[in-house]
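Participant: Here is a sequence with its predicted model. Questions after.
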Amino acid sequence: MQSVAVIGLGNISHRHRENLKALKPDARVIAMPASNRQLTTLPAHADACVTQLNELIELRPEYVIVASPANLHASHGKSLLEAGIPCLIEKPLGASLDQAQELLRCAQKPSAPACAVGYCLRFMPTARIMKDLVQQQAVGEIYNIHIEVGQYLPQWRSGLDYRDSVSARKELGGGALLELSHELDYARWIFGPLALSHAHLRSSSELGLEVEDLVDVSLRTEHDAHVQIHLDFLQRQPQRFCRVIGNKGRLDWNLLRNELVLTDSQGQSQQFGDSHWQANTMYLDMLDNFHNQIAQRPYQGASVAQALEVVNLIDVIKQSA
C-alpha cells in the first residue's frame, strides 16, 4: 500500500493529514511527532505513527509534509531529500538564513527529488486574479501598496497557552515576521523584488513575548512604488487585506473573505470572488499541485529558491531593526 507522511502534531499537521485522507483515500497516512516522543494513541486521520526520522525514511513514503517547528525544517527536509523522498515544507523555509540556505543547496542537487514550500495563499482564487490584474496594469502605474494582517495570538489555538506555542518561542522560529511571512511571500510574488527602506519591530507589554508581536516595514518595488507591510499578534478582530493605489484606480483585496474589488478612476467597480469558497480549498489545491511537481508537470506553488528570498528579506529586516 502506498503511504504518505506528515511530520508534526500541530493544527496545520492535523489539517494536512485530513486532507491527505481526502485526496488519497487508499494511501496509508503516517504521523511523526517533531519532538520524537512516544505517543499512546494515534493522532486523528493517521493510520500509523513513527517516532524517529530514520524509521520514517525506511518506510519509503511517496512524499512527506514537513510541518515541524521552523527550526527543524532544514534538518528534516535535508534528510528526506538526501534519501530521495519528495517533501512539501511548511513555511517558513527555516528559522534562520543559514538553515534556509542549507536546505536550498540540498534541494538544488541534480539528484534531489521534488521539494516545495507551503505558502498556501498563492492558491486562493483571488490571489491569482490579483496577480493577473497587477501584471495587466489594471490600475496603471502603482504608487502605493498597503498590506496588513493581524490576529490575537491567545485566540489562535484553543486549549493551548499561547506562550507555549511555536509562534511565541524564539528558539522554535516564532515571532510575527516568520509566522506571518505569507504576506512577504505574496508581496514578492505579485509585485516583484522588494528593497527595504525602514523596519520597526516591537514586543508589546500585553503578551509579554521574547519575540516581536508588532512589525511595520516600509519597502519599495523595482518601479519605486511604496510598500507598507504591517504584521501583528494583537488584533482582537482579525484583519487580512492588501490595498493597491495606482494612477488609473485601486485594488482592494480582502483575504479573509476571498474578495477582490477593482475600482477605476471613474469610480466604477468590478468585484471578484466566491462567497461559497472555503479556506481549506487552497490547502487541497496546494497538495494537488505538489503532486504535479512530483510528476514533473507544471507547478504553481512557492519554490525553495523563492522561499529562501523571503527568509533573506526577514534577515535584512531583523538586522535593520
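Facilitator: Everything's here; your move.

Participant: only C-alpha atoms for contact and neighbour calcs from this point on.
Facilitator: Will do.

Participant: ok, now how distant is the one residue sitting closest to the centre of the chain from residue 254?
Facilitator: Among the residues of the chain, the one closest to the centroid is residue 119, at 3.3 Å (CA atoms, centre = their mean). Computed as CA to CA, to the nearest Å, the residue 119 to residue 254 distance reads 17 Å.

Participant: Same question for residue 216.
Facilitator: 19 Å.

Participant: now do residue 247
Facilitator: For residue 247, the distance to residue 254 - CA to CA - is 21 Å.

Participant: here's the one I want to compare it with:
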Amino acid sequence: MKILIVGYGKAGKRFYKLLKEFKKAYEVRILRSREIKSNTTNSKISTMVDAINWLPDAAIICSPATMHLEQAVELGSKGINLLIEKPISVETYNEQQMNTLINYENNIKIQVGYILRYLPCIKWVKQKLEENYLAQIISADFYCGSWLPDWRKDVDYRETVSANKKLGGGALLELSHEIDLAQYLLKDIKKIKYADKSKKSRLQMDVEDNAALWLESSMCSNISIRLDFCTRPAKRGFSIRSTNGEIKCNILTQKAVLIDENGEATERTEEMRDMRQIYLDEFNHFIKEYDNATDLECTAKAAKRVLDIIKEAKGKGD
C-alpha cells in the first residue's frame, strides 16, 4: 500500500518513523518542497503533481493547519483517502472548499487526527456514558494546561506553529482536542454561552496563550473548557458530574474513575499505553475501516464543528 505523508514537521516525522517499521506493508513518500536533512531523501517528492502521479492509496496531511484544507481537497478529488492532522483548518477557512471536502466523505475515507479519542481511558469513559452510568448530567469541566517551551525542547518555541498566527497557532487551535472531546463525549455542542481568550504570559508569540469557553450540548447545559500553554506543571483532564455520580479522568496518567452517589469508586484498571501505540491505533483504524466507519474517528464534518466553535469563541473573546 502506498502512503503519502504531506509535510515533514513533528507530526510528519512521527508517522514516517512509525510506518517505516512496517517496510513490507507500506511504501512511503514525503511531499515537501524544502530539502530534508536525513536519510529520507530517497522518499521525498517535491510537488503535488508528482505526488498525485505516484498514485498513493492514502495521504496523511501533516502540514501547517493553514494548508490542510487546500491540500485535502486536491488529494481528495483524486479519490485518495485522507488522514488529516488536527485541526482540519483554521477558523478563517474557505467555506466552499470545506463543503467540497465534506461531500468527498461520500466516496472516500476522511479522518481527522483528534488522537485523544483513541486513549483507552477515553474509550472507557465513553462506554460508561453510553451505558447510562450517570443519570442527569449537570456539569462537565475540561482543562488542558502546559508550558509551550517544554513541548519540543530541541526547538525554539517561537518558530513553531503553536506560537504563530500565520501558521494556525494559538491555544484554541493547538489545544482543540478538548473541544472535540466535549462534543464526542457529550454530543453536539448547541451553544457557546461565553468565551474569552488572551495573551497573559511573557512568552513571545502573536497568538492567545490561554482561553476559556462555556458551552451547552444536548447532554449537558454547563460545559467549561479551559486551555493554555503558559502554565506549569502540565495538567490535563476532565470531570463530568451528575445527579447520581461523577466520572473523573486524568489524561496524562490515563486514569479514569467512576464514583457513584454513595462515594464508591470503580477505576479503569488497564495499564497506561504509550503514545506511539496510540498513534498506531489511530493509523490502523484509518487503514482498516475504509468501509466500516464508526464514531471512534473524527469526520471532516465533526472537525468543521470544532472550527466553528473556535471561530465563534474568538469573535466573542475579541
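Facilitator: Cool, the structure landed. These numbers come from a predicted model, not from an experiment.

Participant: Residue 247 and residue 254 of the first structure - which one has more neighbours?
Facilitator: The neighbour count for residue 247 of the first structure versus residue 254, taken as other CA atoms under 10 Å, is higher for residue 254 (17 against 13).

Participant: is it true that that one touches residue 262?
Facilitator: No - in this structure residue 254 of the first structure lies outside contact range of residue 262 using CA atoms under 8 Å: 11.8 Å.

Participant: The second structure: which residue goes with residue 290 of the first structure?
Facilitator: Counting by TM-score structural alignment, residue 290 of the first structure lines up with residue 286 in the second structure.

Participant: Around that match, how many other residues sit close by?
Facilitator: Counted with other CA under 10 Å, residues neighbouring residue 286 of the second structure total 22.

Participant: next one: residue 154 of the second structure
Facilitator: 8.

Participant: What does it correspond to in the first structure?
Facilitator: Aligned partner of residue 154 of the second structure by TM-score structural alignment: residue 159.

Participant: measure its match to residue 10 of the first structure for me?
Facilitator: In terms of CA to CA, residue 159 of the first structure sits 12 Å off from residue 10 of the first structure.

Participant: same question, residue 3 of the first structure
Facilitator: 20 Å.

Participant: Aligned counterpart of residue 56 of the first structure in the second structure, please.
Facilitator: Aligned partner of residue 56 of the first structure by TM-score structural alignment: residue 51.

Participant: what about the helices in the second structure?
Facilitator: Under the criterion DSSP state H, the second structure carries helices at the ranges 10-20, 48-53, 65-76, 95-104, 120-130, 171-174, 177-186, 275-288, 300-317.

Participant: Now distance to residue 161 of the second structure too, for the ones you listed, in CSV please.
Facilitator: As requested, the helices of the second structure are arranged in CSV below (distance: least, CA to CA, whole Å):
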stretch, distance to residue 161 of the second structure
helix 10-20, 10
helix 48-53, 22
helix 65-76, 9
helix 95-104, 22
helix 120-130, 27
helix 171-174, 9
helix 177-186, 16
helix 275-288, 20
helix 300-317, 17
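
Participant: right, and the ones you listed - which one's nearest residue 267 of the second structure?
Facilitator: Proximity to residue 267 of the second structure, assessed across the helices of the second structure by CA to CA, is greatest for helix 120-130 (9.8 Å).

Participant: ok, average deviation of the closest one from the first structure?
Facilitator: Here helix 120-130 of the second structure, set against the first structure after superposition, deviates by a mean of 1.4 Å using mean CA distance after the TM-score superposition for the first structure.

Participant: Show me what residue 318 of the first structure aligns to in the second structure.
Facilitator: Here residue 318 of the first structure is matched to residue 314 in the second structure, going by TM-score structural alignment.

Participant: what's the neighbour count on residue 110 of the second structure?
Facilitator: 28.

Participant: Contact partners for it?
Facilitator: The neighbourhood of residue 110 of the second structure, defined by CA atoms under 8 Å, 6 or more residues apart in numbering, consists of 81, 82, 83, 84, 299, 300.

Participant: That one -> the first structure?
Facilitator: Using TM-score structural alignment, residue 110 of the second structure pairs with residue 115 in the first structure.

Participant: got the residue ranges for the strands in the stretch 101-250 of the second structure?
Facilitator: Remark: strands assigned in the stretch 101-250 of the second structure by DSSP state E, counting those that start in this stretch are 110-113, 137-147, 189-198, 210-217, 223-228, 230-242, 245-250.

Participant: For the second one, buried residues please.
Facilitator: When burial is assessed from 16 or more other CA atoms under 10 Å, strand 137-147 of the second structure yields the following buried residues: 137, 138, 139, 140, 141, 142, 143, 144, 145, 146.

Participant: Give me the mean deviation of that strand from the first structure.
Facilitator: With mean CA distance after the TM-score superposition for the first structure, strand 137-147 of the second structure averages 0.8 Å from its match.

Participant: just the fifth one next, same as before
Facilitator: Superposed on the first structure, strand 223-228 of the second structure shows a mean distance of 0.5 Å to its aligned residues (mean CA distance after the TM-score superposition for the first structure).

Participant: Find me the equivalent region of that strand in the first structure.
Facilitator: Against the first structure, strand 223-228 of the second structure falls on residues 227-232 (TM-score structural alignment).

Participant: which residues sit against that stretch?
Facilitator: The contact list for stretch 227-232 of the first structure, computed with CA under 8 Å, 6+ apart, reads 144-152, 176-177, 180, 183, 213-221.

Participant: one step back: the match of residue 318 of the first structure contacts residue 197, doesn't it?
Facilitator: Yes - using CA under 8 Å, residue 314 of the second structure makes contact with residue 197 at a distance of 7.1 Å.

Participant: of the two, who's got more company?
Facilitator: Of the pair residue 314 of the second structure and residue 197, residue 197 is the one with more neighbours under other CA under 10 Å, namely 24 against 18.

Participant: For that one, give me its contacts.
Facilitator: Per CA under 8 Å, 6+ apart, neighbours of residue 197 of the second structure: 208, 209, 210, 211, 212, 314, 317, 318.

Participant: Counterpart of it over in the first structure?
Facilitator: For residue 197 of the second structure, the residue aligned by TM-score structural alignment is residue 201.

Participant: Leaving out chain neighbours, which residue sits closest to that match?
Facilitator: residue 215 (4.7 Å; CA to CA, 6 or more residues apart in numbering).
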